[in-house]
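Novice: quick check, what structure comes out for this input:
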Amino acid sequence: MASKKPAEATSGAPKIDIGIGEKDRKKIAGDLSHFLADSYTLYLKTHNFHWNVTGPMFNTLHTMFMTQYTEEWTALDEIAERIRALGYMAPGSYAEFVQLSSIKEEQAPGALDWREMVRQLVVGNEAVCRTARKVIKTADGAGDDPSVDLATQRLQVHEKNAWMLRSLLE
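Specialist: Next comes the predicted model:
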């Protein structure tokens, strides 16, 4: 006589049981989706400014922007994978990012002065910091240490980036 398969094996993948309830996982994934959208928008803006910076600060900013966008790019995958680990689909289209991001497009047509680029990146990094703090609060309340850790690490990076960029304008 053949043994029966476990009930969950016959109905597909087992339900997620990581010690965080579905309602909390959904809220955390939602906050992380906003965080991902802000992070992606900042990445794109930083990369754009790397390509298009001009003026006396060209070498310094071209290199600084490349360092920042490279680090930001790597972090995007970590955020998206955390959303997936919680059982939800990560946003991944420009339309979703525009809808979810708190960072709005400021760039006027034509070339921007390097000071305006730096100012916009300060504002963008600070927006990511605020979104990270929301993730930390929600995730901490649900006992989601991995999401707290991820957002805390990102918060530290973006606070430092905002400080370094702001210092160029003082």
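Novice: can we go C-alpha only for contacts and neighbour counts from here?
Specialist: Noted.
Novice: name the next helix or strand downstream of the lengthiest helix in the chain, please.
Specialist: Taking DSSP state H as the criterion, the chain has its longest helix at helix 22-52. Where DSSP states H and E defines the elements, the next helix or strand beyond helix 22-52 is helix 58-85.
Novice: follow-up on the earlier one: elements contacting the longest helix of the chain?
Specialist: Here helix 22-52 is seen to pack against helix 58-85, helix 94-100, helix 114-141 when contacts are counted using 3 or more Cα pairs under 8 Å, 6 or more residues apart in numbering; DSSP states H and E.
Novice: can I get these in a markdown table with distance to Ala29?
Specialist: Supplementary listing: the helices and strands packed on helix 22-52 in a markdown table, determined by distance: least, Cα to Cα, whole Å:
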| stretch | distance to Ala29 |
| --- | --- |
| helix 58-85 | 5 |
| helix 94-100 | 12 |
| helix 114-141 | 9 |
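Novice: structure for this one too, so we can compare:
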Amino acid sequence: MKAAIGINDTDRQTVATELAKVLADETVLYIKTKNAHWNIEGVDFYEKHRFFEAQFGQLDEIIDRIAERIRSIGHYAPATLKSYLDLTHLTENTRDKNDSQGFIKELLADHESLIIILREHIKDFANNCHDFGTSDFITGIMETHEKMAWFLRSHLNH
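Specialist: Here you go, the predicted structure:
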């Protein structure tokens, strides 16, 4: 049944398409954070192992909320690894060392990249698509990424 929520079909499709890309980015970032959690090495192993665990827990919650938002506006959420890899703007990097500084720098860059994309969507969803609910929703997701980025940044050697 069609979602009759006061947003026209074209705008709902535009929002769902952009949210699918964000969902893909979040999922790739989740996997990259899991990789850091599983493969971290060094004298700070246990501390960073736990730190990355907390971060991927937050990402798991974000992923679920975005998929549910896509469904709430009347569309289906992508749910295959192939679709995520096709939709994401993030890259899967390989590394020679599994040290905390390398993982943190890479994850921080991804969070900051997502923050910029989310910030652009806030205005676009509200002003162009007349979807203030999703605009507000994305604002909350962006704020979570800002805090996660701050925590990552705080672990870097200056």
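Novice: quick TM-score on the pair, please.
Specialist: TM-score for the superposed pair, counting by TM-score structural alignment, normalised by the length of structure 2: 0.91. Supporting figures: 156 aligned residues with a Cα RMSD of 1.4 Å.
Novice: returning to that earlier point: deepest of the helices and strands packed on helix 22-52 of structure 1, which one?
Specialist: helix 114-141 (a mean of 21; mean count of other Cα atoms under 10 Å).
Novice: now do it against helix 22-52, angle only.
Specialist: Following axes from the mean of the first three to the mean of the last three Cα atoms, to 10 degrees, one obtains 170 degrees for the angle between helix 114-141 of structure 1 and helix 22-52.
Novice: contact partners for Ala37 of structure 1?
Specialist: Residues near Ala37 of structure 1 by Cα atoms under 8 Å, 6 or more residues apart in numbering: 91, 96-98, 100-101.
Novice: re earlier: so which of the helices and strands packed on helix 22-52 of structure 1 is nearest Leu169 of structure 1?
Specialist: helix 114-141 (7.0 Å; Cα to Cα).
Novice: count of neighbours near Asp145 of structure 1?
Specialist: 13 (other Cα atoms under 10 Å).
Novice: quick check: closest non-adjacent residue to it.
Specialist: Ala139 (7.0 Å; Cα to Cα, 6 or more residues apart in numbering).
Novice: any idea how far the residue mapped onto that neighbour from structure 2 is from Ile5 of structure 2?
Specialist: Using TM-score structural alignment, the equivalent of Ala139 of structure 1 in structure 2 is Phe125. Going from Phe125 of structure 2 to Ile5 of structure 2 by Cα to Cα, to the nearest Å gives 15 Å.
Novice: next: Asn98 of structure 2.
Specialist: 47 Å.
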